[in-house]
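Student: The following block contains a protein sequence and its predicted model.
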Amino acid sequence: MTEQKRLSAGDPAPEFRLPDATGTEVSLSEFRGRHVLVYFYPAAGTPGCTKQACDFRDNLGELNDAGFTVLGISPDDPPKLAKFATEQELTFPLLSDKDRSVMTAWGAYGEKQNYGRTVTGVIRSTFVVDPDGTIAKALYNVRATGHVAKLRKDLGV
């Protein structure tokens, strides 16, 4: 596998400005002063991504109460994100990174292992961004199932 950029704790979180499911532009800087959980997932509506999104949805109250905002990012276009959000009753922003430039900047797009083969795609990843805009945790190759529970435990939420 080729070397690709990975973020680590203490790195500045790369800024982004992406459309949400309604087409409204959302930027990371809008959340300065708050803790943000940014998670990258391969495709809205697939079984693993649905499980992960619903886990965030089901834990959103506790995460929000602890001061965390959740943002999900995938390469899906806004209409597909809107359909996914409606079907799964998701109440946190889903953002569209069609050209995968934000994913690449965060190290969440590139070569990965999939069923023993090296492929290029979205690397399921979650980042905890501190209120000052620095990375507190960078978690790559997370599992769709059980990830939110582990994250809550690690964050003491």
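Tutor: Yep, that arrived.
Student: C-alpha from now on. contacts and neighbour counts both.
Tutor: Will do.
Student: buried sites along the longest helix seen in the chain?
Tutor: In the chain, with assignment by DSSP state H, the single longest helix is helix 47-65. Buried residues in helix 47-65, counting neighbours by 16 or more other CA atoms under 10 Å, are found at 48-57, 60, 63.
Student: Out of those, flag the one nearest to Gly72.
Tutor: Here the nearest of these to Gly72, counting by CA to CA, is Ala53; it sits at 8.0 Å.
Student: dropping in the other structure now:
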Amino acid sequence: MAPMYDHPGEHAADDPIRLLAVRDTPLSLDEVHRAVGDAAAGGTALFVGTVRNHDGGADVAGLGYSAHPSAEAELRRVAEKVVANRPVRALAAVHRVGELGVGDVAVIVAVSCPHRAEAFDACRMLIDDLKHSVPIWKHQRFSDGTDEWVGAC
């Protein structure tokens, strides 16, 4: 999928939503961190979701993420809700799709706010709403040969 606001400079000057993307390539912590840099922010919170080696007592061998074509539009809606409800100076969210192995980065979200407590709160809201609302599905493959699909990731 083509990313929206894929570079920190590609946003309106007053738009705190700096980077949104659903990608099939590895994600960059540095890119996301740079995107939320803001001189007026006293706190930046960043969350990184990785593929773990187990789920529900079973060993995970790998997984694949699939996204509905509306995923980026829904990601924007989620980001706009966070910005409307929290004092966000800058926000970024990227999610990977395709085949991932244990330890691979699947999602990175970050926010900058005037104070650290606000940044933690906004970051939690962003990742929780993303996982609940953005139509991205996880197909887990277990080491015993079984697999399962998981709703929103």
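Tutor: Yep, it's here. These numbers come from a predicted model, not from an experiment.
Student: Quick TM-score on the pair, please.
Tutor: Put the two chains on top of each other and the TM-score (TM-score structural alignment, normalised by the length of structure 2) is 0.31; 85 aligned residues with a CA RMSD of 5.0 Å.
Student: Check which helices and strands the longest helix of structure 1 is in contact with.
Tutor: strand 68-74, helix 147-155 (3 or more CA pairs under 8 Å, 6 or more residues apart in numbering; DSSP states H and E).
Student: could you point out which element follows the shortest one?
Tutor: To tie it back to what came earlier, the one meant is strand 68-74 of structure 1. helix 78-88 (DSSP states H and E).
Student: Check which element follows that following helix along the chain.
Tutor: strand 94-96.
Student: Show me what counts as buried in whatever helix or strand comes next after that following strand.
Tutor: Counting by DSSP H and E, the element after strand 94-96 of structure 1 in chain order, helix or strand, is helix 101-105. Judged by neighbour count using 16+ other CA under 10 Å, the buried positions of helix 101-105 of structure 1 are 102-105.
Student: Also stretch 59-74 of structure 2?
Tutor: Buried residues in stretch 59-74 of structure 2 (16+ other CA under 10 Å): 60-67, 71-72, 74.
Student: OK, contacts around Glu148 of structure 2?
Tutor: Residues near Glu148 of structure 2 by CA atoms under 8 Å, 6 or more residues apart in numbering: 139-141.
Student: let's see it at 6 Å
Tutor: 139-140 (CA atoms under 6 Å, 6 or more residues apart in numbering).
Student: Pull the residues that contact the lengthiest helix in structure 2.
Tutor: What stands out as the longest helix in structure 2, according to DSSP H, is helix 116-133. For helix 116-133 of structure 2, contacts defined as CA under 6 Å, 6+ apart pick out 43-45, 111-113, 152-153.
Student: Filter those down to the buried ones.
Tutor: 43-45, 111-113, 152-153.
Student: The buried residues of helix 47-65 of structure 1 into JSON lines, with extra columns for distance to Tyr39 of structure 1?
Tutor: Shown next, in JSON lines, are the buried residues of helix 47-65 of structure 1 (distance: CA to CA, whole Å):
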{"residue": "Gly48", "distance to Tyr39 of structure 1": "13"}
{"residue": "Cys49", "distance to Tyr39 of structure 1": "11"}
{"residue": "Thr50", "distance to Tyr39 of structure 1": "13"}
{"residue": "Lys51", "distance to Tyr39 of structure 1": "13"}
{"residue": "Gln52", "distance to Tyr39 of structure 1": "10"}
{"residue": "Ala53", "distance to Tyr39 of structure 1": "10"}
{"residue": "Cys54", "distance to Tyr39 of structure 1": "13"}
{"residue": "Asp55", "distance to Tyr39 of structure 1": "12"}
{"residue": "Phe56", "distance to Tyr39 of structure 1": "10"}
{"residue": "Arg57", "distance to Tyr39 of structure 1": "13"}
{"residue": "Leu60", "distance to Tyr39 of structure 1": "13"}
{"residue": "Leu63", "distance to Tyr39 of structure 1": "14"}
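Student: Leaving out chain neighbours, which residue sits closest to Arg152 of structure 1?
Tutor: Leu63 (7.7 Å; CA to CA, 6 or more residues apart in numbering).
Student: what's the distance between that neighbour and Val102 of structure 1?
Tutor: Distance, Leu63 of structure 1 to Val102 of structure 1, using CA to CA, to the nearest Å: 24 Å.
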